[in-house]
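Student: Have a look at this fold, sequence not included:
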């Protein structure tokens, strides 16, 4: 019988044949797209929504990361009220499906926000300095981005909290003894060590948001999925259209996953030096 360590070593040494197979399949599909007029047409239509998908994902994830970090810091603060608020926010947001949150922000939150803005600006509107705000002034794309930001911030907040708590308390106490401020302790001691724990799940959340960005199509935002829906409903070529959609998303997610793994390895080597 082989020992667990031998099993572990053989696993680490396995050649990534799955990646080779995936590349071969992807290249084969690319040849089909280039050679077939129908697939080429579908691919061209879908690519029109690629930049919208990228924009929604990058902006939404950046905002979610900032908000999630804020929630994590509240959850780790000395104030009991702040900790309870952070836990309340996290549990509520994590308990609501992203699609439901998307509808709520788009059709409940945005009108409520516009109504509040009009109420605050009533003197200016009455005096004729500005026109009343309208719900349609808030674009559907930004409603979708805000929904993704809120939805993912709860999960990212937990990632940050776990990473920060993984840092040895003895080092934090030593930093306090040296007279470092709270900000200096976080920047110089806590964050450089926590990032090694935070980065892998944070990367997974980014890849997950790429896929969940397809939900914005329910609001009519012209991303990859929405462009595919419009084309398929007009041409009735559902097989060709959604096969290409799956292919594009697969290229995006697998490519990002490999890039993030490479970044993790580089950072790990940098920390070990």
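Tutor: Yep, that arrived. Everything numeric in this text was worked out from a predicted model, so none of it was measured. Numbering: from 1, shown residues only.

Student: okay, CA-based contacts and neighbour counts for the rest of this
Tutor: Will do.

Student: Distance check, residue 119 against residue 111.
Tutor: Note on residue 119: its distance to residue 111, by CA to CA, to the nearest Å, is 12 Å.

Student: more neighbours, those two?
Tutor: residue 111 (17 against 13; other CA atoms under 10 Å).

Student: mind checking which helix or strand that one is in?
Tutor: Following DSSP states H and E, one finds residue 111 within helix 110-120.

Student: could you pull out the strands for the chain?
Tutor: Secondary structure of the chain (DSSP state E): no strands located.

Student: those helices in it, which residues are they?
Tutor: When assigned using DSSP state H, the helices of the chain occupy the ranges 4-12, 17-35, 37-47, 50-75, 80-94, 98-104, 110-120, 122-126, 140-165, 169-177, 182-185, 191-212, 224-235, 238-272.

Student: and among the ones you listed, the most buried is which?
Tutor: helix 140-165 (a mean of 23; mean count of other CA atoms under 10 Å).

Student: Report the angle between that helix and helix 191-212.
Tutor: Angle of helix 140-165 versus helix 191-212, following axes from the mean of the first three to the mean of the last three CA atoms, to 10 degrees, is 150 degrees.

Student: take a look at this one as well, against the first:
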């Protein structure tokens, strides 16, 4: 079977539109996931017994179920429980928020617990409260150590958006499927889809490596 480059060039504008939506979903989802993850991670690292166990239940529940099941529950099952209509893109963003939040919670917990206790003691010795010590001493150091796994989580979230094809989100993979339905050039179209994903993830990896190098701590 001959590879038709013309099929790739004609599909590229549509695929780039899908790539824009893929990035948008991943960025919004990761921003929300960062908030959820930091709160849950701090609850696990320094919270009381109740908050720590609530966070643990959330983390284990989300990490123990596939993301495709989570998005289908949010899109199909949740509207049956509460009288609200959820759009596909909204369901996708919320799913990425919740899913990435569970993993970022463990990233946060590990980063906070990796900071030597001497930093906390020094902050308290300088007259800072426990909250101020956490905010001005511990978290700036922890956030630097969180950068590499956060970059990995972003890349994972970008690839996870391909699963939202099951609810009809017009992201990159869905656009590829729609193109194949029209031109029947599966080899060329899926190759183009794979290359677009690869370009996005490699560009993100390069940026994160540069950022990690600039903000590296011992």
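Tutor: Arrived safely. Just so it is clear, the model here is predicted, and its values are computed rather than measured.

Student: Once they're superposed, tell me the TM-score.
Tutor: Once superposed, chain against chain, the TM-score is 0.93 (TM-score structural alignment, normalised by the length of the second structure); 216 aligned residues with a CA RMSD of 1.7 Å.

Student: Same list (the helices of the first structure) but as a markdown table, adding distance to residue 218 of the first structure.
Tutor: Output for the helices of the first structure, formatted as a markdown table (distance: least, CA to CA, whole Å):
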| stretch | distance to residue 218 of the first structure |
| --- | --- |
| helix 4-12 | 42 |
| helix 17-35 | 27 |
| helix 37-47 | 16 |
| helix 50-75 | 13 |
| helix 80-94 | 20 |
| helix 98-104 | 9 |
| helix 110-120 | 16 |
| helix 122-126 | 33 |
| helix 140-165 | 10 |
| helix 169-177 | 46 |
| helix 182-185 | 42 |
| helix 191-212 | 12 |
| helix 224-235 | 8 |
| helix 238-272 | 16 |
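
Student: Residue 134 of the first structure is nearest to which of the ones you listed?
Tutor: helix 110-120 (6.6 Å; CA to CA).

Student: Give me the angle between that closest one and helix 140-165.
Tutor: Going by the same axes, to 10 degrees, helix 110-120 of the first structure makes 100 degrees with helix 140-165.

Student: which position in the first structure aligns with residue 144 of the second structure?
Tutor: Aligned counterpart of residue 144 of the second structure in the first structure: residue 196 (TM-score structural alignment).

Student: Now the counterpart of residue 119 of the second structure in the first structure: closest residue in space that isn't a chain neighbour?
Tutor: Under the alignment (TM-score structural alignment), residue 119 of the second structure maps onto residue 171 of the first structure. Nearest residue to residue 171 of the first structure, sequence neighbours excluded (CA to CA, 6 or more residues apart in numbering): residue 189, at 7.5 Å.

Student: From residue 112 of the first structure, how far out is the one you found?
Tutor: 42 Å.

Student: And residue 74 of the first structure, by the same measure?
Tutor: On the measure of CA to CA, residue 74 of the first structure and residue 112 of the first structure end up 26 Å apart.

Student: What is the aligned counterpart of residue 213 of the first structure in the second structure?
Tutor: Under the alignment (TM-score structural alignment), residue 213 of the first structure pairs with residue 161 of the second structure.

Student: same thing with residue 92 of the first structure?
Tutor: Match for residue 92 of the first structure (TM-score structural alignment): residue 61.

Student: thought residue 149 of the first structure was touching residue 57?
Tutor: No - using CA atoms under 8 Å, residue 149 of the first structure is not in contact with residue 57; the gap is 9.5 Å.

Student: Please work out which residues of the second structure line up with stretch 12-21 of the first structure.
Tutor: Mapping stretch 12-21 of the first structure onto the second structure (TM-score structural alignment) gives no aligned residues.

Student: again but with stretch 247-261 of the first structure, I slipped
Tutor: Using TM-score structural alignment, stretch 247-261 of the first structure pairs with 195-209 in the second structure.

Student: Mean deviation, the matching stretch versus the first structure?
Tutor: With mean CA distance after the TM-score superposition for the first structure, stretch 195-209 of the second structure departs from the first structure by a mean of 0.5 Å once superposed.

Student: which residues touch that stretch?
Tutor: 15-16, 19, 147-148, 151, 155, 158-159 (CA atoms under 8 Å, 6 or more residues apart in numbering).

Student: Adding distance to residue 169 of the second structure, write the residues you listed out as JSON lines.
Tutor: Output for the contacts of stretch 195-209 of the second structure, formatted as JSON lines (distance: CA to CA, whole Å):
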{"residue": "15", "distance to residue 169 of the second structure": "13"}
{"residue": "16", "distance to residue 169 of the second structure": "15"}
{"residue": "19", "distance to residue 169 of the second structure": "12"}
{"residue": "147", "distance to residue 169 of the second structure": "29"}
{"residue": "148", "distance to residue 169 of the second structure": "29"}
{"residue": "151", "distance to residue 169 of the second structure": "24"}
{"residue": "155", "distance to residue 169 of the second structure": "19"}
{"residue": "158", "distance to residue 169 of the second structure": "14"}
{"residue": "159", "distance to residue 169 of the second structure": "14"}
